[in-house]
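Colleague: No letters, just coordinates:
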């Protein structure tokens, strides 16, 4: 039997946070039954397999309070397939959860028994548990998040206050997308007023940030990106001001379903629910008056995983955890990436602590890109930066990482997809980080020894590459060219110094072994002084 929630929670808590363990969530919702298999870092899991079946269990519950036979059959067919996939993959850390449709169905016991016969023990979440787990998902994706989480499913809308210490006062309202359609069908003229009446019953305090969780909200974010000319952008983390959100919701509420269904990344089922959900969003915005609207792709499923992590792993930076795991897949260790980032930092400083963590992530991706075929690596790595599902990162920060990758490739110009995402000064800083990585990488072929035998510093308007005498032979035309490129980008002059071999040795330690000198002199390199 798989899917024992309590048992698997205990197993994960004792697992020590290994980053190679696969775990899976079966989410039995009102619209879809979905299997997601996760891998990678526990703090920043990546999706290895994701499949959903539109069983629409909530249709029968909306009509007469019971799950319809045909919907049960479709769900069981999906669960049987999912069970076989999990067995074939060898995934044992599995949780199966059921939400509003099963929770409210008069024949829920029959459904759970049939699932049990397949070998899946589903835990039926209460409305409060569902709200809390969705909020934990947001907390995992947005460290320090403080606001209201609105999780819109097929059968219900969960609202919960999220603070630094976790979720508070979660509640569930019968306003899922299937019920919105039924409510509008009964009385279209008073649809908006009926929603407002329902929300007045919700004792939820106003907050500056409103986080939207659920497939329909994600489809809204996809639509918003497409309308802004960014059809490939990740919907996760899309942020609007309160005024922008009100304008967006008003336009979407009037949008023809047929036109929405023609958008490549929006399914027909989601397209049909978007205008009704936009009206709900209008009512929510009026009721809660948020200053910002933030779309989260992390929700209930990720909340189940995050809530079970030990506090030490929860406290990790999810961007760095994700890029570290990705780097390892491409032969880049976190210690090596940190050393390269430190080498560049003396000359191309980060403006803020947030930019320091971005530099670490950017260096990891830039080094990982070196494993890609040369004529493909820059475009591949820019796509990683702009479109891969990273968390705890803004669009502008994605662009800075992409600019670093371009600098590492010395592309000269930045692509339009990067230019329109961040302030020019930030992009210039990111590009300079990349040029510094390129200088080190080409100086010594990316060796650890070249990190130990060289320093790059920028002081009093001069960028200086210092090279220990026993490694002076590394200096060549390519080094001089790369240093000039970086100095020009920083608006300073550049120079190279050959320094004594023990210059960089820690106090009390012996200087590195000294191979035969190369005979390089100031006369042989115009940048030497």
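Modeller: Done, it's in. Everything quoted here is computed from the prediction, not taken from an experiment.

Colleague: use CA for all of it now, contacts and neighbours both
Modeller: Will do.

Colleague: quick one, strands of this structure?
Modeller: Taking DSSP state E, the strands of the chain run over residues 23-28, 33-40, 45-53, 93-98, 123-124, 147-152, 157-163, 166-173, 209-213, 239-241, 292-296, 454-459, 462-468, 493-499.

Colleague: packing partners for the longest one?
Modeller: What it means is strand 45-53. On a contact count with 3 or more CA pairs under 8 Å, 6 or more residues apart in numbering; DSSP states H and E, strand 45-53 meets strand 33-40, helix 69-89.

Colleague: here comes the other one, which I'd like you to weigh against the first:
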């Protein structure tokens, strides 16, 4: 993702034109997947035409198929009935949504139980659906692909914990490398004879085997799975962290150790209630803690990130054409939002070209946020005028947008807030601002006020160059070049917004030229 001037190449970087009209991409407009796991059976329907897909439908039923398997070797009878009911329901939902295909995978419980194969055949006979029971390495691969859906080109170790197994996969530059499965799912070892000491020995032995296979893994650790997400919620509660978005939530090794100690000292039922965690999930959290501590001590990652994307997203990624996989998930999601919701789809590109002189010195990571803001600047126009600024901030900070760190969400939210509001003080979001630096807050204000000003000119045809900004950073001079035929666009409100932008950017001289 480079930051070059798009006028130099005829493209709007990154990655050229949107792909929404490509038939291969339109075929992903509705993709349904079912994951039959050891704890739950879940249906997700993706509205997948964008690189960062929306969740059109998402339903989870806690079945507990793997409960008690260590003792019996068989699937939990009550869990089987719940799973049977869930799959029948999901089939009818898929038919009512007219999904072209429902992809179904079953993982550790079904592949390891004595009666797993017979149960698969029963389900297929009853529903007419095809169920693929995948092995541990394939499960690891799909989970890693789910991470790549949100972090294209990433390097690190993906750890997906389920009820009956835990998978590791290496990702390097957008490719999945070594992978392995283990029996470290909490349902598998929580009832070991010998209690905590036996569990610690069991985990240590498994970790040694994982380390021998995977080798040194000192990049980022991506945590996938409900138990890890529950632990992240608890970490947020312990820290008083204000942005309750799990995807891209970051922790370091010490924070994880502190949270593990915090869990051990708390009343679990009270903690469950405060953090909004289900009873069945909370029951597994202490055992997941017994795995995560040794995992971090074994691989010593540079940092730790929570991924809300996993095996189901990996199944969608599997169906994406390569050219879509290579796109920036943030930019593609914003393009999709503009096309769907903006008053004048395509204006974001013209707006980006117009305000770009203010941001030529930005690094590529910051410049992509400028692009995202241009695309999103008008998607909330239907909101009540008194609340548009708040709606914009909420959208940026809480929407399902891939490829965004929490600090970037706040930056983007502030920029869009300033698109509709001069001052950021006095909002209900002030507790979030400190997640970015004062310099970044000021930069977001400049961006927002540039959007606010540029939107007044409504440049339909960017090639007419009816309006052009010029920023001389050395002399702190801001100039507006406006074509003679467009001079009526520069009215009182436009002038006020130009002056507001000049103040935000620190201009000591302004000039409006009609050419």
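Modeller: Noted; the coordinates are in hand. Quick caveat: nothing in here was measured; it's all calculated off a predicted structure.

Colleague: possible to save the strands of structure 1 as a markdown table with distance to residue 443 of structure 1 and mean neighbour count?
Modeller: Converted to a markdown table, these look like this (distance: least, CA to CA, whole Å; neighbours: other CA atoms under 10 Å):
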| stretch | distance to residue 443 of structure 1 | mean neighbour count |
| --- | --- | --- |
| strand 23-28 | 42 | 24 |
| strand 33-40 | 33 | 22 |
| strand 45-53 | 35 | 15 |
| strand 93-98 | 46 | 22 |
| strand 123-124 | 58 | 20 |
| strand 147-152 | 49 | 26 |
| strand 157-163 | 48 | 25 |
| strand 166-173 | 48 | 20 |
| strand 209-213 | 47 | 26 |
| strand 239-241 | 41 | 16 |
| strand 292-296 | 42 | 22 |
| strand 454-459 | 9 | 19 |
| strand 462-468 | 10 | 22 |
| strand 493-499 | 12 | 19 |
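
Colleague: rewinding a little: tell me which of the helices and strands packed on strand 45-53 of structure 1 sits nearest to residue 289 of structure 1.
Modeller: Nearest to residue 289 of structure 1, of all these, is strand 33-40, at 33.1 Å by CA to CA.

Colleague: contacts for the closest one?
Modeller: 19-28, 45-55, 75, 78-79, 82, 322, 325-326 (CA atoms under 8 Å, 6 or more residues apart in numbering).

Colleague: Tell me which stretches of the stretch 301-450 of structure 2 form helices.
Modeller: Applying DSSP state H, counting those that start in this stretch to the stretch 301-450 of structure 2 gives helices spanning 311-319, 322-325, 329-341, 347-355, 364-376, 388-398, 406-420, 430-433, 438-454.

Colleague: among those, which is the most enclosed?
Modeller: Among the helices of the stretch 301-450 of structure 2, helix 406-420 has the highest mean neighbour count (mean count of other CA atoms under 10 Å), at a mean of 27.

Colleague: By how much does it deviate from structure 1 on average?
Modeller: Aligned to structure 1 and superposed, helix 406-420 of structure 2 gives a mean residue distance of 1.1 Å (mean CA distance after the TM-score superposition for structure 1).

Colleague: which part of structure 1 lines up with that helix?
Modeller: Mapping helix 406-420 of structure 2 onto structure 1 (TM-score structural alignment) gives residues 395-409.

Colleague: Distance from the chain centre to that stretch, please.
Modeller: Taking CA atoms, centre = their mean, to the nearest Å, one finds stretch 395-409 of structure 1 lying 16 Å from the centre of the chain it belongs to.

Colleague: Kindly report the same for stretch 213-222 of structure 2.
Modeller: Relative to the centre of its chain, stretch 213-222 of structure 2 is centred 21 Å away, using CA atoms, centre = their mean.

Colleague: residues making contact with it?
Modeller: 147, 155-159, 170, 178-180, 299-307.

Colleague: and the counterpart of residue 155 of structure 2 in structure 1, how many neighbours?
Modeller: Aligning on TM-score structural alignment places residue 155 of structure 2 opposite residue 146 in structure 1. If you count neighbours by other CA atoms under 10 Å, residue 146 of structure 1 ends up with 21.

Colleague: got the contact list for residue 146 of structure 1?
Modeller: 161, 162, 163, 164, 207, 209.

Colleague: before we move on, what about residue 181 of structure 2?
Modeller: With contact taken as CA under 8 Å, 6+ apart, residue 181 of structure 2 is in contact with 136, 137, 140, 165, 166, 167, 168.

Colleague: The residue nearest in space to the middle of structure 2: what's it in contact with?
Modeller: Residue closest to the average C-alpha location in structure 2 (CA atoms, centre = their mean): residue 402, at 3.7 Å. By CA under 8 Å, 6+ apart, the contact list for residue 402 of structure 2 reads 52, 149, 150, 151, 329, 330, 333.

Colleague: And it, how far from residue 346 of structure 2?
Modeller: Distance of residue 402 of structure 2 to residue 346 of structure 2, computed by CA to CA, to the nearest Å: 21 Å.

Colleague: Ok, residue 178 of structure 2 next?
Modeller: Using CA to CA, residue 178 of structure 2 is found at 42 Å from residue 346 of structure 2.

Colleague: cool, and residue 59 of structure 2?
Modeller: Going from residue 59 of structure 2 to residue 346 of structure 2 by CA to CA gives 35 Å.

Colleague: With adjacent residues omitted, what lies nearest to residue 102 of structure 2?
Modeller: Among residues not flanking residue 102 of structure 2 along the chain, residue 32 sits closest, at 4.9 Å (CA to CA, 6 or more residues apart in numbering).

Colleague: still on that earlier bit, tabulate the helices of the stretch 301-450 of structure 2 (JSON lines), appending distance to residue 193 of structure 2.
Modeller: Output for these, formatted as JSON lines (distance: least, CA to CA, whole Å):
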{"stretch": "helix 311-319", "distance to residue 193 of structure 2": "32"}
{"stretch": "helix 322-325", "distance to residue 193 of structure 2": "47"}
{"stretch": "helix 329-341", "distance to residue 193 of structure 2": "47"}
{"stretch": "helix 347-355", "distance to residue 193 of structure 2": "62"}
{"stretch": "helix 364-376", "distance to residue 193 of structure 2": "51"}
{"stretch": "helix 388-398", "distance to residue 193 of structure 2": "44"}
{"stretch": "helix 406-420", "distance to residue 193 of structure 2": "42"}
{"stretch": "helix 430-433", "distance to residue 193 of structure 2": "47"}
{"stretch": "helix 438-454", "distance to residue 193 of structure 2": "54"}
